[in-house]
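In: dropping the sequence and predicted coords here.
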Amino acid sequence: MTTTALPVPQAPARSLPTWLPLVQGLAIASMAVDHASLWLVSGDIPEILRHTLGRLALPMFCFMVAWHALHSTHARRYADRILGIAILAQWPFMAMHGQPLGNICFTLAAGAYLAAYHRHRDPVALVAGVLLAGFTWLNEYGPLAFFLVLAFMAAIRWPLAWLVPLLTWPVLQYGPSLSAVSAFLGVLLLLALVTTHLPPMRLPRPLTRWFYPLHLWGIYIARGLT
């Protein structure tokens, strides 16, 4: 591939990359489409939206966690925050699924903790990462989502590793399906965005940090009122 490696500096740069807000916005929007189609609106069109636009969210969130985990000044604190979000979101997520299923943020936290250990040799991060990784089979999307985070961490350093999330992961995650095609296109779009210089933009921090638990609680309450 002709793409260049995304730098992983010893001391993270003060300014964030210009692609980050756009990826954040796309991830949030596609996740909202996915969950609204699953829990709020029924019909053929919402189902198609869920298996197309909704499939952009997972690779984008996994990449953002991989990037932040490798660049955050306080890597374990970043992982702690993801774990906190997972805990806050778990009740509405599990209640709406109707089964003991962990939300994706537990899986994302596992990858972030292991990155914190890799960067700082933090034993607490190692223990937390290993424990959370061991339970990914109980979470939404299973262990493959955890390996997707690790694959993106590798891709940030070695561009050829993009072949794993681009060509291998979609079919392993979804099988030969419309969802797999959409996931492939999502990774392709992600690769294009992170290797392109974009105009500066900014999203409100509360939106990017707390949207996941808040929107799940909002959907849960809305379902209870109908």
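Out: Here it is on my side, so go on.
In: only C-alpha atoms for contact and neighbour calcs from this point on.
Out: Fine.
In: which residues are in contact with the helix or strand encompassing residue 182?
Out: Secondary structure from DSSP states H and E places residue 182 in helix 178-194. For helix 178-194, the external contacting residues (C-alpha atoms under 8 Å, 6 or more residues apart in numbering) are 19-20, 23, 51-53, 55-57, 59-60, 165-167, 170-171, 173-174.
In: buried residues, that helix. List them.
Out: 179-188, 190-191, 193-194 (16 or more other C-alpha atoms under 10 Å).
In: after it comes which helix or strand?
Out: helix 205-225.
In: okay, one more to line up with it:
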Amino acid sequence: MLTMLLDHLRYIWPDNGWLFIVGRLAFPMFCLGIAANVARSQTGELYSDNNVRYMCWMTAFAVISELPYRLLSNDSSTLNVMPSLLLGLLITWGAHHRGRDGLILALAGVTVAVLMQERLMYGVFGALLPAALLLAIQRPGLVWLLPAALCVLANSRNRWLAEWELQPYTLLIVITAFVAPLLGLWLLRRLRQFRVWPVKRWGYWFYPGHLAVLHMIRSLG
């Protein structure tokens, strides 16, 4: 959440390019949170009350967040990040619970991601990232390279690559995107060594809330 906030401070301080680099950590960490939550659930229990609430909250804030996102980033060609995370959740459920229903859910999520490719933040690769992180959690080792590669591909659709081509700055972006999932997976394996402050449902409000506050600050400036 902190790296996301720092990333979005670019709308107030556009000359601070390092904020964009730090921001490449945010999306992979949110995807890792989804993967870790799904990994904790019992395989086969797809239709649970917790999953229904999870999907409802994600869907609700995908809608709620669109207006403040559009106000802050009115030149963006994509939706806010929540639809990408929601589709990632559906695909990850399908990969975790398997079976016929899981397969249908995963295929539906991938199909929607493909159809929404141009409007979806981070595109299909971003929607696949939580499922790849789930696989990496379950099978540590070389599998970790899969989410790292997907994260680079997901970020490559941003306009910075077309505008700046391969320069030291863009290489830093690529390296940060590659390292972000690896860093998250490494931290996840060491959770018992330090206490993590749990993020409750107020965390859902942080996304549209901080977008709205930043829009107001920029308008006043």
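Out: That came through, no problem. Treat the numbers as computed from the prediction; the structure is a model and nothing was measured.
In: in structure 2, what residues pair with the helix holding residue 182 of structure 1?
Out: Aligning helix 178-194 of structure 1 against structure 2 (TM-score structural alignment) gives residues 172-188.
In: tell me how far that stretch lies from the chain's centre.
Out: The chain centre lies 13 Å from the centre of stretch 172-188 of structure 2; the measure is C-alpha atoms, centre = their mean, to the nearest Å.
In: how about stretch 4-17 of structure 2?
Out: For stretch 4-17 of structure 2, the distance to the chain centre is 18 Å (C-alpha atoms, centre = their mean).
In: now do the same end-to-end measure for that stretch.
Out: Using C-alpha to C-alpha, to the nearest Å, one end of stretch 4-17 of structure 2 lies 14 Å from the other.
In: ok, residues contacting it?
Out: Against stretch 4-17 of structure 2 from outside (C-alpha under 8 Å, 6+ apart): 19-27, 72, 210-211, 214, 217-218.
In: most widely separated two among the buried residues of helix 178-194 of structure 1?
Out: Spatial extent of those (C-alpha to C-alpha) is set by the pair 179 and 194 at 22.4 Å.
In: quick one: map residue 30 of structure 1 onto structure 2.
Out: In structure 2, residue 30 of structure 1 lands on residue 3 (TM-score structural alignment).
In: quick one: residues contacting that match.
Out: 22, 23, 24, 25, 26.
In: ok, and the residues you listed in structure 1?
Out: Here is what carries over to structure 1 from those, by both residues aligned by TM-score structural alignment, their matches' C-alpha atoms under 8 Å: 22, 23, 24, 25, 26.
In: Serialize those residues to a markdown table and add fields for neighbour count, distance to residue 115 of structure 2 and secondary structure.
Out: Listed next are these as a markdown table, based on neighbours: other C-alpha atoms under 10 Å; distance: C-alpha to C-alpha, whole Å; DSSP: H, G, I helix; E, B strand; the rest coil:
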| residue | neighbour count | distance to residue 115 of structure 2 | secondary structure |
| --- | --- | --- | --- |
| 22 | 20 | 30 | helix |
| 23 | 23 | 26 | helix |
| 24 | 24 | 25 | coil |
| 25 | 25 | 26 | coil |
| 26 | 20 | 25 | helix |
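In: list just the nearest of these to residue 53 of structure 2.
Out: Residue 53 of structure 2 has its nearest neighbour among the kept ones among the contacts of residue 3 of structure 2 in residue 26, at 23.5 Å by C-alpha to C-alpha.
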